[in-house]
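Colleague: need a 3D model of the following:
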Amino acid sequence: MTTQHDEFHTGRRVLVTGGNGYLGSWLTARLLQSGERVRVTLRSPDREAGLRSALARAGADDGDLEIALASLTSADGWAAAVAGCDVVHHVATPMIQPTDPAEVVVPARDGALHVLRAAREAGVRRVVLTSSFAAVGYTPKPVRDYTEDDWTDPETPGLPAYPMAKTVAERAAWDFVEQYADAPELVSLNPTFILGPALTAEARSSLQLVQGLASGHLTTVPKQRFGLVDVRDVAAAHVAAMDVSEAAGRRYLLLADGPSLTYREVARLVHEAASTSATVTEAPGEEPTALTIHNDRAKAELAFRPRPVGETIAETVASLRELGLIG
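Modeller: Coordinates of the predicted model:
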């Protein structure tokens, strides 16, 4: 494995889209702590104070932080956001539960293309995209064994809006860089279900599961099996993916080692960490079949070293308690 880390790691300008989110705030903190000059895109200036508070919780000095305003739904602002940047981390994604899938698919796809077009015009060297296992393994196959060669088919009957959006957006990104010889290098990170400590002062996305289980409010869970990964390990993979030469043009599945988990198993770990006697029942349905997801490529090429699931869940509960989000 070769890397240009020493050559490039000299206080260059790096952009993080959606840097005030769950993953984006951890990534922004890691970059600042590594000596990078970080610019973050926000949809509204009202979100800046929350971001700076999150960075303070991580112990990051925000003196080199810049704020740019841009939205996934518009091309406005992206040229200024990427100007002078060596690397762009495209983390931002719509996180809503729509009645019409297009409400998520269109901004996810168009947002990725807004970022890539602006990056190409500005001469950005590399774009690291936060995609998802949702773009890899949500189309049924006889044996549920997944590598980076697998793709979710957006035409899969009954496919929910989120995996459809992540698949369409990632496909659009690869199509873009294949179309233009002068496009930035593209790396796609495809994490499974993300947990881990929160820096933001509200429970968002996957953290709502832990909040509901720890508080005892969530008492019924679906019969489903999935992989899990620590948010800090995903942030570390983003940092590594900036400079590993072999990563250009590659996808990387990110998840903790060990067998995949059911919601019931996650609930047990949350209840243990929260010292609660709460219990859950599984919703009716078929038992989930075995699921294998491979993280070998990330380990070999990005030096990915995931935390154990039990540690991630325990520290997620502790952080939610510290933030006052659970009792």
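
Colleague: okay, CA-based contacts and neighbour counts for the rest of this
Modeller: Noted.

Colleague: which residues of the stretch 1-150 of the chain fall in helices?
Modeller: For the stretch 1-150 of the chain, the helices defined by DSSP state H, counting those that start in this stretch cover 5-8, 22-33, 48-57, 78-82, 102-122.

Colleague: what are the buried residues along the third one?
Modeller: In this case it means helix 48-57. Glu48, Gly50, Leu51, Arg52, Ser53, Ala54, Leu55 (16 or more other Cα atoms under 10 Å).

Colleague: give me the residues contacting that helix.
Modeller: By Cα atoms under 8 Å, 6 or more residues apart in numbering, the residues outside helix 48-57 that reach it are 19-20, 25-26, 28-29, 42, 61-62, 67, 199-201.

Colleague: again, 7 Å this time
Modeller: Helix 48-57 has contacts (Cα atoms under 7 Å, 6 or more residues apart in numbering) with Asn20, Ser25, Ala29, Asp62, Leu199, Thr200.

Colleague: redo the residues you listed as a markdown table? Include distance to Val115 and neighbour count.
Modeller: Listed next are the contacts of helix 48-57 as a markdown table, based on distance: Cα to Cα, whole Å; neighbours: other Cα atoms under 10 Å:
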| residue | distance to Val115 | neighbour count |
| --- | --- | --- |
| Asn20 | 17 | 29 |
| Ser25 | 19 | 28 |
| Ala29 | 21 | 27 |
| Asp62 | 24 | 18 |
| Leu199 | 25 | 26 |
| Thr200 | 24 | 22 |
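
Colleague: so which of those residues is the closest to Thr292?
Modeller: Nearest to Thr292 out of the contacts of helix 48-57 is Ser25 (Cα to Cα; 29.5 Å).

Colleague: ok, now how distant is the residue of the chain most remote from its centre from His271?
Modeller: Using Cα atoms, centre = their mean, the residue of the chain lying farthest from its centre is Ser277. It sits 31.5 Å away. With the distance defined as Cα to Cα, to the nearest Å, Ser277 ends up 7 Å from His271.

Colleague: please generate a structure for the following sequence too, so the two can be compared:
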Amino acid sequence: MARHETVLVTGATGLVGSHSVARLLREGYRARVTVRRAGQEAEVRGALRYAEVEPADRLEFAVADLGAGTGWAEAMDGVSHVLHHASPFPLTPPETEDELVLPARDGALRVIAAAREAGVPRVVMTSSYAAVGYTVKPDNNYSEADWTDPDTEGLPAYHKSKVLAERAAWEYVRAQGDIELAVINPTGIFGPQLGDRPSGSIGLVENMLTGRMPVVPVMYFGVVDVRDVVDLHLRAMVHPKAAGERFIAVSGSSISLFGMARILREHFPAAAGLLPSAELPIEQVREAAKTEPALRDAATLQGRIPVISNEKARSVLGWRPRDVSETIVATAECRFRRGLTLPEGDIAQL
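Modeller: The predicted structure is shown next:
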């Protein structure tokens, strides 16, 4: 990788974005971070302190809102690469789909158009496995060739927003022809957290460890470490063969929520009595999902075990992700370092 180039990062206060900024600075790049309003710089600097990264004079900020057209030309000035991570991710379901679909789609188009106008050769965009594998296939095998049908019955609004935003981005790039796009489609992102913003996946591990989830729905999904997601973005940022391609980020075989609890029980025996002890069958999940939005994802998956390929990222970009167990353990360890305690207060063995 070339050093001293300026990389524009959107969504730097999020889980992936904060790790991206830290990794870029460690590798000698300059990072320009977009914030929606002045004052958010403190969040980014706080995450870098936690990561023990000293930016010196290689960190810049630009005020630019995904929901508005102002600020993007200035943000792109002198930029060599763009990592577009920002996208709405609500912790509770929105009242209407458009609350997610419109800002996700329009924000992606705004970033790519601004990069094109500034002469940036390539944008690497964070999409999601939600845009790949949430329409049932008879063989349950999924690769980058697959797309979630946005009209899939019961598809959550977030998943629909990722499909429509990514499709719009590809259509724009194909129509213009003078800017490259590479897309990363991560499965469930876990691992150590640098910032303080809530993360649904990390919150899931915390809820398990603190006894808030005595039972879990039957649900299998892919897992990937946030550090490996960032590594894949940076590879796609500079590799000649990444242009015009999408890459699934998944560590390996799909895991169930109950399987995740087993990993936590094995590595954190002090929490054994608090971890989920039963698994809801799919019939109960479907019924409960009618009134509980948090279970709609599990109901959509229907208890199937997806086989998710990471072969393309491995063979084209040389990507080598961590083992799932290592990632889940690192997630829990991070929560304990940040002050999570068990009810009995004994975390000495953790």
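
Colleague: what would you report as the TM-score here?
Modeller: The TM-score (TM-score structural alignment, normalised by the length of structure 1) is 0.94; 318 aligned residues with a Cα RMSD of 1.4 Å.

Colleague: identify the farthest-apart pair in the contacts of helix 48-57 of structure 1.
Modeller: Pairwise distances across those (Cα to Cα) peak at 15.2 Å, for the pair Asp62 and Thr200.

Colleague: Three-state assignment for the closest residue to Met164 of structure 1 other than its chain neighbours, please.
Modeller: Nearest residue to Met164 of structure 1 in three dimensions, chain neighbours excluded: Pro154, at 5.2 Å (Cα to Cα, 6 or more residues apart in numbering). With DSSP: H, G, I helix; E, B strand; the rest coil as the basis, Pro154 of structure 1 sits in coil.

Colleague: and Pro154 of structure 1, what pairs with it in structure 2?
Modeller: Structural alignment (TM-score structural alignment) places Pro154 of structure 1 against Pro150 in structure 2.

Colleague: burial count for its match?
Modeller: For Pro150 of structure 2, the count of nearby residues is 20 (other Cα atoms under 10 Å).

Colleague: ok, it to Ala249 of structure 2 distance?
Modeller: Pro150 of structure 2 is 21 Å from Ala249 of structure 2, by Cα to Cα.

Colleague: pick the most deeply packed of the helices of the stretch 1-150 of structure 1.
Modeller: Mean neighbours per residue, mean count of other Cα atoms under 10 Å, is largest over these for helix 22-33, with a mean of 25.

Colleague: average gap between that helix and structure 2?
Modeller: If you overlay the two and look at helix 22-33 of structure 1, the average distance to its match in structure 2 is 0.5 Å (mean Cα distance after the TM-score superposition for structure 1).

Colleague: read off where that helix ends up in structure 2.
Modeller: With TM-score structural alignment as the criterion, helix 22-33 of structure 1 aligns to 15-26.

Colleague: please apply the same query to stretch 124-139 of structure 1.
Modeller: The alignment of stretch 124-139 of structure 1 onto structure 2 (TM-score structural alignment) covers residues 120-135.

Colleague: name the element Lys299 of structure 1 belongs to?
Modeller: Assigned by DSSP states H and E, Lys299 of structure 1 falls within helix 296-302.

Colleague: got a list of what whichever residue in structure 1 pairs up with Glu171 of structure 2 touches?
Modeller: Aligned counterpart of Glu171 of structure 2 in structure 1: Asp175 (TM-score structural alignment). With contact set as Cα under 7 Å, 6+ apart, Asp175 of structure 1 has no partners.

Colleague: ok, and the closest non-adjacent residue to whichever residue in structure 2 pairs up with Gly216 of structure 1?
Modeller: Matched by TM-score structural alignment, Gly216 of structure 1 corresponds to Gly211 in structure 2. In space, and not counting its chain neighbours, Gly211 of structure 2 is closest to Leu274: 4.3 Å by Cα to Cα, 6+ apart.

Colleague: what helix or strand is that neighbour on?
Modeller: Going by DSSP H and E, Leu274 of structure 2 is not part of any helix or strand.

Colleague: correct me if wrong: it contacts Asn207.
Modeller: No: look at Leu274 of structure 2 against Asn207 with Cα atoms under 7 Å: they stay out of range, at 9.4 Å.

Colleague: among the helices of the stretch 1-150 of structure 1, which is nearest Glu246 of structure 1?
Modeller: helix 5-8 (12.7 Å).

Colleague: contact partners of the closest one?
Modeller: The set of residues external to helix 5-8 of structure 1 that reach it, using Cα under 7 Å, 6+ apart, is Asp243.

Colleague: can you check stretch 59-78 of structure 2 too?
Modeller: For stretch 59-78 of structure 2, the external contacting residues (Cα under 7 Å, 6+ apart) are 30-38, 103, 107, 110, 114-115, 118.

Colleague: count the neighbours of Gly63 of structure 1 for me.
Modeller: 10.
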